[in-house]
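J.: 3D model of this:
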Amino acid sequence: MDEQGTHFWYMVIYAVTSDGGGMRDFRGTFTPSPGSTRYDTFDLIKQKVHQTDPSTTGGTVMTFDIQPNVL
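T.: Alright, predicted model coming up:
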């Protein structure tokens, strides 16, 4: 099993594209730096999503959540 981050996150972004628009969902794991805030973590993850999928740049985040990655 691959090593995972300490937190699981998901994000849904609505983006307008040349053929209309639509929602895309993204998920992953992340280990925040000590002292990180939820706001900082949201911005960092959003930047990484934009790098992975440039069509989301300028889109609106409809949903975001981050929780400890344990059951």
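
J.: Going by C-alpha atoms from here, please, whenever you check contacts or count neighbours.
T.: OK.

J.: can you tell me the helix or strand for residue 39?
T.: helix 38-52 (DSSP states H and E).

J.: quick check: angle from whichever helix or strand comes after that helix to helix 38-52?
T.: The first helix or strand that comes after helix 38-52 along the chain, using DSSP H and E, is strand 60-68. Angle between the axes of strand 60-68 and helix 38-52 is 120 degrees (criterion: axes from the mean of the first three to the mean of the last three CA atoms, to 10 degrees).

J.: I'd like the structure of this one too, to check against the first:
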Amino acid sequence: MPEGTHHFVMTVQKPQAGGYAVATWHGDFTPRPGSTRREVYEWLCEEHGRHFPDLARGVVLFFSLESNQL
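T.: Just a heads-up that it's a prediction; the model follows:
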């Protein structure tokens, strides 16, 4: 599979029994033409919840979305 046009990093935290759970997720993808940064952020939040169900609807501590080309 070819690399996406954008790279993202997202760190999420959520209270758990005895403390907090934290996970960082990163990857690349190609957004739909005309997508806004906000739409991509909301989609990635949903996807993060699918990948890390224990952290679904957690607090985003860090988010970065940038072109995947240097």
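
J.: Mean deviation, the helix holding residue 39 of the first structure versus the second structure?
T.: Comparison of helix 38-52 of the first structure with the second structure after fitting gives an average deviation of 0.5 Å (mean CA distance after the TM-score superposition for the first structure).

J.: List the contacts of that helix.
T.: Residues outside helix 38-52 of the first structure that contact it (CA atoms under 8 Å, 6 or more residues apart in numbering): 26, 32, 56-57, 64.

J.: just stretch 56-64 of the first structure next, same as before
T.: Stretch 56-64 of the first structure is contacted from outside by 9-16, 42, 49-50, using CA under 8 Å, 6+ apart.

J.: Got a quick PyMOL command for the buried subset of these?
T.: Filtering those down to the buried ones (16 or more other CA atoms under 10 Å) takes a single PyMOL command:
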select buried, resi 9+11+12+13+14+15+16+42+49
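
J.: Strands - which of the contacts of stretch 56-64 of the first structure land there?
T.: Secondary structure defined by DSSP state E assigns 9-16 of the contacts of stretch 56-64 of the first structure to strands.

J.: before we move on, back to that, distance to residue 70 of the first structure for the contacts of stretch 56-64 of the first structure - can I get that in JSON lines?
T.: As requested, the contacts of stretch 56-64 of the first structure are exported to JSON lines (distance: CA to CA, whole Å):
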{"residue": "9", "distance to residue 70 of the first structure": "12"}
{"residue": "10", "distance to residue 70 of the first structure": "15"}
{"residue": "11", "distance to residue 70 of the first structure": "19"}
{"residue": "12", "distance to residue 70 of the first structure": "22"}
{"residue": "13", "distance to residue 70 of the first structure": "25"}
{"residue": "14", "distance to residue 70 of the first structure": "28"}
{"residue": "15", "distance to residue 70 of the first structure": "31"}
{"residue": "16", "distance to residue 70 of the first structure": "35"}
{"residue": "42", "distance to residue 70 of the first structure": "20"}
{"residue": "49", "distance to residue 70 of the first structure": "23"}
{"residue": "50", "distance to residue 70 of the first structure": "27"}
